[in-house]
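**Student:** pasting the sequence and the predicted model now:
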Amino acid sequence: MSEAQPGVRRTRNPRGEGSRLRGEILDAARELLQEGSGAVTLRAVARAAGISAPSIYRHFEDVDAVLRAVVDEAFADLARRLREAAAGASTPVGRLVAVCEGYLDFAREQPQRYRLMFGGVWDASAGADEAQRAERAGMGMDAFAVLVERLAECVEAGASTSADVPADAVALWVGLHGLADLRTTTPLFPWPEGLADSLVRSLSRLDEGPLREA
């Protein structure tokens, strides 16, 4: 992205194209996060987008709002990818395993974005009032719902002994997140082969049948 030159003003988007500028702002924020070059500030985002910092205020009240929008998009993308992963399998257990693998793949392929989603760059609770905290508590629930749905399907099929699907889905998410995070922070650790499968089987309370389709 080109940086705005001193004394040169960015051409204003025609009427009705304000959403394009909003998208460019989010693209710039994502690029900065991917580079991992330092703190994401309004000034840095503006430079990356080739606009003046005040131009951002027409779409976002502060950098917190910019990062929140990036996080919302990331969780929506994760939920979409998990549903697509499930759609590629034909059995309940196969769909659950595909979702878990899709989760770990997302974290591995987009580490900076993933880190932002889970507080590594932006703290959703920092400076938030009670109403904002309540609203932000729902972040990521669409992605979490995919785990719940797939685990519930396994229970219905008799492949899982879970007696509390929501609680076990939380445990599964915690396990997946822990593995994803540790793989990033301790890449030289001798991770055992098949660890992810063992984690999924244990936390999902799956029977001893095959995890993958023949």
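**Tutor:** Cool, got the structure.

**Student:** please make it C-alpha for all contacts and neighbour counts, starting now.
**Tutor:** Will do.

**Student:** what about L151, neighbour count?
**Tutor:** L151: 28 surrounding residues under other CA atoms under 10 Å.

**Student:** also D123?
**Tutor:** Number of residues near D123 (other CA under 10 Å) recorded here: 15.

**Student:** for it, which residues are in contact?
**Tutor:** By CA atoms under 8 Å, 6 or more residues apart in numbering, the contact list for D123 is empty.

**Student:** let me see the ranges of the helices in this protein.
**Tutor:** Counting by DSSP state H, the segments of the chain that form helices are 18-35, 42-49, 53-56, 63-87, 92-109, 111-117, 130-136, 141-156, 165-185, 195-204.

**Student:** turn these into a markdown table, columns for distance to A124.
**Tutor:** As requested, the helices of the chain are exported to a markdown table (distance: least, CA to CA, whole Å):
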| stretch | distance to A124 |
| --- | --- |
| helix 18-35 | 16 |
| helix 42-49 | 17 |
| helix 53-56 | 20 |
| helix 63-87 | 8 |
| helix 92-109 | 19 |
| helix 111-117 | 9 |
| helix 130-136 | 7 |
| helix 141-156 | 14 |
| helix 165-185 | 17 |
| helix 195-204 | 27 |
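
**Student:** check contacts around L176.
**Tutor:** The contact partners of L176, by CA under 8 Å, 6+ apart, come to C100, Y103, L104, A196, L199.

**Student:** which one is D72 nearest to, not counting chain neighbours?
**Tutor:** Nearest non-adjacent residue to D72, counting by CA to CA, 6 or more residues apart in numbering: M139, 7.1 Å away.

**Student:** below is structure B, check it against A:
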Amino acid sequence: MRLLDRAPASGLSLRTIAREVGVAPPSVYSQFPDARAMLEFVARECWQQLADAMGLAEDQCAESATSLKRLKAQLAGFVSYAMERPSRYQLLFGFLVDTGALPDEPGLLQPVYRSVLRGVRAIGDDGMPFAADDPITATLQIISLAHGRVALAHLAPRHPGNTPAAIIAFVHSAIERLFD
């Protein structure tokens, strides 16, 4: 993970990892048969870290917080993770594209997807209507919205509107419109 925090995933190799941890390359090869297997392992870890960041942000809400506020907190955790760890975040979606992995493969997108879906369903259970046809569509809209805004910010990180706070405000505003 330290390597990812310093450089993009494209610079990861089994030899680079071996050098970073101070072992001979064959030691790493005994853990991973190839670079793709290693990247898949790292991507799974990053997906779980992202879901954990979302859960932690939601857990920091008061028990009396509305389901909408709890969902917004999750998405603030999503944006914060993505903006604080751009190489890790970019690996998540780059790995899916580069390898042809499907988002519904166990362990990839699922922790994040399930967290948002749970939040969307809670909002529905509270009687708040949402603009989407069903909770699954609303969940996909929310994840797409947050991911799209983060991806745009990663393209121009120094633009004043691309701070984590500004992106969170944008995502929160859009979520409010979805559940208006």
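**Tutor:** Structure's in. What do you need? Remember, predicted model here, so these are calculated numbers, not experimental data.

**Student:** superposed, what's their TM-score?
**Tutor:** The TM-score (TM-score structural alignment, normalised by the length of structure 2) is 0.83; 169 aligned residues with a CA RMSD of 2.4 Å.

**Student:** one step back: burial measure for the residue nearest to D72 of structure 1, as a count.
**Tutor:** M139 of structure 1 has 17 neighbours, counted by other CA under 10 Å.

**Student:** how about S52 of structure 1?
**Tutor:** There are 20 residues near S52 of structure 1, going by other CA under 10 Å.

**Student:** that one -> structure 2?
**Tutor:** Aligned counterpart of S52 of structure 1 in structure 2: A24 (TM-score structural alignment).

**Student:** just give the closest residue to that match, not the sequence neighbours.
**Tutor:** Counting by CA to CA, 6+ apart, A24 of structure 2 lies nearest to A18, which is 5.9 Å off, once chain neighbours are set aside.

**Student:** quick check: the one you found touching S30?
**Tutor:** No: assessed by CA atoms under 8 Å, A18 of structure 2 is found out of contact with S30, at 11.3 Å.

**Student:** which one of the two has more residues nearby?
**Tutor:** More neighbours surround A18 than the other of A18 of structure 2 and S30, with 16 against 9 (other CA under 10 Å).

**Student:** got a list of what the residue most central in space within structure 2 touches?
**Tutor:** Computing the C-alpha centroid of structure 2 and ranking residues by CA atoms, centre = their mean puts L50 first, at 4.6 Å. Contacts of L50 of structure 2 were listed using CA under 8 Å, 6+ apart, and they are G77, F78, Y81, A82, V112.

**Student:** at 10 Å what do you get?
**Tutor:** Contacts of L50 of structure 2 were listed using CA atoms under 10 Å, 6 or more residues apart in numbering, and they are 44, 56, 74, 77-82, 85, 88-89, 92, 109, 111-112.

**Student:** what residue of structure 1 takes the place of it?
**Tutor:** Aligned partner of L50 of structure 2 by TM-score structural alignment: L78.

**Student:** now F41 of structure 2
**Tutor:** Using TM-score structural alignment, F41 of structure 2 sits opposite A69 in structure 1.

**Student:** any idea how far its match lies from G94 of structure 1?
**Tutor:** A69 of structure 1 sits 33 Å away from G94 of structure 1, going by CA to CA, to the nearest Å.

**Student:** swap in F189 of structure 1?
**Tutor:** 28 Å.

**Student:** give me the more crowded residue out of these two.
**Tutor:** Taking neighbours as other CA under 10 Å, F189 of structure 1 and G94 compare with G94 leading, 21 against 9.

**Student:** that one contacts C154, doesn't it?
**Tutor:** Yes: judged on CA atoms under 10 Å, G94 of structure 1 makes contact with C154 at a distance of 9.4 Å.

**Student:** give the buried residues for stretch 24-39 of structure 2.
**Tutor:** Of the residues in stretch 24-39 of structure 2, V28, F32, M38, L39 count as buried by neighbour count, 16 or more other CA atoms under 10 Å.

**Student:** which residues sit in contact with the closest residue to the third one other than its chain neighbours?
**Tutor:** In space, M38 of structure 2 comes closest to F32 once its chain neighbours are excluded; the distance is 5.7 Å by CA to CA, 6+ apart. For F32 of structure 2, the contact set (CA under 10 Å, 6+ apart) comprises L14, P26, M38, L39, E40, F41.

**Student:** would you mind measuring from the fifth one to S144 of structure 2?
**Tutor:** When you say that, I think you mean E40 of structure 2. Distance of E40 of structure 2 to S144 of structure 2, computed by CA to CA: 22 Å.

**Student:** what does the fourth one give?
**Tutor:** With distances taken as CA to CA, L39 of structure 2 is found 23 Å from S144 of structure 2.

**Student:** one more: the second one?
**Tutor:** To S144 of structure 2, P26 of structure 2 is 40 Å away according to CA to CA.

**Student:** got a list of contacts for stretch 145-164 of structure 1?
**Tutor:** Under the contact criterion CA under 10 Å, 6+ apart, stretch 145-164 of structure 1 has outside partners 79-80, 82-83, 86, 91-100, 103, 141-142, 165-170, 172-173, 201-209.

**Student:** and if we set it to 6 Å?
**Tutor:** P92, L96, A169, R205, L206, D207 (CA atoms under 6 Å, 6 or more residues apart in numbering).

**Student:** which element is the closest residue to G161 of structure 2 other than its chain neighbours on?
**Tutor:** Leaving out its chain neighbours, the residue that sits closest to G161 of structure 2 by CA to CA, 6+ apart is I167, at 7.4 Å. Taking DSSP states H and E as the criterion, I167 of structure 2 maps to helix 164-178.
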